[in-house]
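*Asks:* Below is the sequence, then the predicted model.
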Amino acid sequence: MCTGKCSVFIAVSLYPLALLSIACNILLFFPDWDTKYVKDGKITEEVKYMGGFFGGGVMVLFPALYIHLTGARGSCGNRCGMFFSLVFAAVGVAGAVYSFIVALLGFSNGPLCRTTSKGWDTPLKNSNHLTNYDMWSACKEPKNVVQFNMGLFIILMVVSVLQGLLCTSQIINGLFGCLCGTCNKKAEA
């Protein structure tokens, strides 16, 4: 497979992952599908870092656009273009790593929720809540916030790993394209 065609494949694969990452981060702002928590500032701290929006979203979407243009036939699919796709892919890797770290922290610390004893707190922080499901009942409001946050943070972690792998493969592909060319030839008339 040509490095140009490989770039297009990688970019097309990155688009839905970046959009899924943005969507998951936006959904995290609305636990129990209600806007009152975001209005009152009762949102888990890691959600506010917007790892899925900026890291897995914007920092992957813009490189994906450039990588796609680099691999497009007749576009800047030359050695210089492949070099810049390598640089943009490195930005994508950085975004994916940021998204993964924020999602991992949000997953391991647990959500901000109202408890009966302490009011609004993160009662699952520094606990073994991943295997002790009885601890999840400490969160009284928003309803099912533990499952909601954990599910979306898991999706963000999986998406960011896939984004990191795709961007890393573009770094390798860009290196080959920079050294050997993209093998995109114009159709002969």
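*Replies:* Happy to help now that I have it.
*Asks:* make it CA atoms for all contacts and neighbour counts henceforth
*Replies:* Noted.
*Asks:* At the geometric centre of the protein, which residue do we find?
*Replies:* Gly56 (2.6 Å; Cα atoms, centre = their mean).
*Asks:* list the contacts for it?
*Replies:* Counting by Cα atoms under 8 Å, 6 or more residues apart in numbering, Gly56 touches 17-18, 21-22, 92, 95-96, 98-99, 156, 159-160, 163.
*Asks:* what helix or strand does Pro16 sit in?
*Replies:* helix 3-28 (DSSP states H and E).
*Asks:* after that helix comes which helix or strand?
*Replies:* Counting by DSSP H and E, what follows helix 3-28 is helix 36-39.
*Asks:* Against which helices or strands is the helix or strand following that following helix packed?
*Replies:* Once the chain leaves helix 36-39, the next helix or strand it forms, by DSSP H and E, is helix 45-48. Counting contacts by 3 or more Cα pairs under 8 Å, 6 or more residues apart in numbering; DSSP states H and E, helix 45-48 packs against helix 79-109.
*Asks:* What is the helix it packs on packed up against?
*Replies:* Packing partners of helix 79-109 (3+ Cα pairs under 8 Å, 6+ apart): helix 45-48, helix 59-71, helix 145-180.
*Asks:* helix/strand/coil for the residue nearest to the centre of the chain?
*Replies:* Here Gly56 is helix, with the state taken from DSSP: H, G, I helix; E, B strand; the rest coil.
*Asks:* buried residues in the helix holding Pro16?
*Replies:* 3-11, 14-15, 17-25, 27-28 (16 or more other Cα atoms under 10 Å).
*Asks:* and the helices and strands packed on helix 79-109 as a markdown table, adding mean neighbour count and distance to Val87?
*Replies:* Converted to a markdown table, the helices and strands packed on helix 79-109 look like this (neighbours: other Cα atoms under 10 Å; distance: least, Cα to Cα, whole Å):
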| stretch | mean neighbour count | distance to Val87 |
| --- | --- | --- |
| helix 45-48 | 19 | 28 |
| helix 59-71 | 25 | 9 |
| helix 145-180 | 22 | 8 |
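*Asks:* for comparison:
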Amino acid sequence: TLLSPCMMTCSQTCSRILGLSLSTTALVAAGANVALLFPNWDVTYLLRGLIGRHALLGSGLWGGGFMVLTAATLISLMGWRYGCFSKSGPCQSMLTALFSSGLALLGALICFITSGVALKDGPFCMFDVSSFNQTQTWKYGYPFKDMHNRNYLYDYSLWNSGCLEPSKAVVWHVSFFSTLLCISLLQIFLVVIYFFNSILGLFCSLCEKS
């Protein structure tokens, strides 16, 4: 009987920590996605519509950002037993835990998949297509997408020659999408911990009532 309240307190403390951690990762994800909309912090590319579809999709903003932040807020409220959660029963607590876990997991997965695809396709930039039509021509597109014999992620010689504009487009693209990939992976890990923590909390509350 003495162990159950102690474990309940531990479970609530864990929820507070996980809620704060998820909130932090959500803000980082949103910031990384915003940076992808402004290559080299230049707004003209966005105004001219010269931003890649992966960045414009905004999965770091609404997926790894807003959806995870919403779930993190619910998790924190549950941990602090604030407002309508102050006297919530086991069923309400479990339903809230399932909803917040599902919401955060969905947002993180969307961000993870989008970031992985973005890293695979490469940056959207201006590149030289003269090798295809004999005349020197530049256009915007994905120069590394159909390059099956070389992987730009490992071939650093392509980083400066592949994209002509924006400058350092490859570095910008890889840096922020890698950040989104790692952040979303961390979010998935935290959500899994929270889910098992919620099951532990439910078990303890049932033991306390019995």
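*Replies:* Yep, that arrived. What you see is a predicted model, and the numbers here were worked out from it, not measured in a lab.
*Asks:* coming back round to it: can you list the helices and strands packed on helix 79-109 of the first structure in CSV and add distance to Ser127 of the first structure?
*Replies:* CSV is the format used below for those (distance: least, Cα to Cα, whole Å):
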stretch, distance to Ser127 of the first structure
helix 45-48, 17
helix 59-71, 32
helix 145-180, 13
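*Asks:* how about those helices, which one is nearest Phe83 of the first structure?
*Replies:* Nearest to Phe83 of the first structure among those is helix 145-180 (5.4 Å), distances taken as Cα to Cα.
*Asks:* which part of the second structure lines up with the closest one?
*Replies:* Aligned by TM-score structural alignment, helix 145-180 of the first structure falls on residues 169-204 of the second structure.
*Asks:* Likewise for stretch 19-38 of the first structure?
*Replies:* Using TM-score structural alignment, stretch 19-38 of the first structure pairs with 27-46 in the second structure.
*Asks:* neighbouring contacts of that stretch?
*Replies:* Stretch 27-46 of the second structure is contacted by residues 51, 55-56, 58-62, 64-66, 69, 166-169, 172-173, 176-177, 179-180, 183-184 when judged by Cα under 8 Å, 6+ apart.
*Asks:* likewise stretch 181-199 of the second structure?
*Replies:* By Cα under 8 Å, 6+ apart, stretch 181-199 of the second structure touches 11, 14-15, 18, 22, 25, 28-29, 64, 94, 97-98, 101, 104-105, 108-109, 111-112, 115-116.
*Asks:* aligned partner of Phe88 of the first structure in the second structure?
*Replies:* Per TM-score structural alignment, Phe88 of the first structure is aligned with Ser100.
*Asks:* In contact with that match: list those residues for me.
*Replies:* Contact partners of Ser100 of the second structure, counting by Cα under 8 Å, 6+ apart, are Thr70, Ala71, Ala72, Leu74, Ile75.
*Asks:* next one: Lys139 of the second structure
*Replies:* Lys139 of the second structure neighbours (Cα under 8 Å, 6+ apart): Met126, Phe127, Asp128, Val129.
*Asks:* ok, now with 7 Å
*Replies:* By Cα atoms under 7 Å, 6 or more residues apart in numbering, the contact list for Lys139 of the second structure reads Met126, Phe127, Asp128.
*Asks:* which ones are touching Cys204 of the second structure?
*Replies:* Applying Cα under 7 Å, 6+ apart, the residues near Cys204 of the second structure are Ser4, Met7, Met8.
*Asks:* Grab the nearest non-local neighbour of the second one.
*Replies:* Across the structure, with Cα to Cα, 6 or more residues apart in numbering as the measure, the residue nearest Met7 of the second structure apart from its sequence neighbours is Cys204 (6.7 Å).
*Asks:* and what of the first one?
*Replies:* Of all residues not flanking Ser4 of the second structure in the chain, Cys204 sits nearest, at 5.4 Å (Cα to Cα, 6+ apart).
*Asks:* likewise Leu206 of the second structure?
*Replies:* Per Cα to Cα, 6+ apart, closest to Leu206 of the second structure is Pro90, 7.4 Å.
*Asks:* you'd agree the one you found is up against Phe203?
*Replies:* No: if you go by Cα atoms under 7 Å, Pro90 of the second structure and Phe203 don't touch, sitting 8.8 Å apart.
*Asks:* measure the residue nearest to Ser4 of the second structure to Met8 of the second structure for me?
*Replies:* Distance of Cys204 of the second structure to Met8 of the second structure, computed by Cα to Cα, to the nearest Å: 6 Å.
*Asks:* Check the burial of Leu158 of the second structure by counting its neighbours.
*Replies:* 15 (other Cα atoms under 10 Å).
*Asks:* And for Asp42 of the second structure?
*Replies:* Residues near Asp42 of the second structure, counting by other Cα under 10 Å, number 12.
*Asks:* which SS state does the alignment partner in the second structure of Lys125 of the first structure fall under?
*Replies:* Using TM-score structural alignment, the partner of Lys125 of the first structure in the second structure is Lys145. Taken by three-state DSSP, the conformation at Lys145 of the second structure corresponds to coil.
*Asks:* quick one, what contacts Lys145 of the second structure?
*Replies:* So Lys145 of the second structure contacts Asp121, Gly122 (Cα under 7 Å, 6+ apart).
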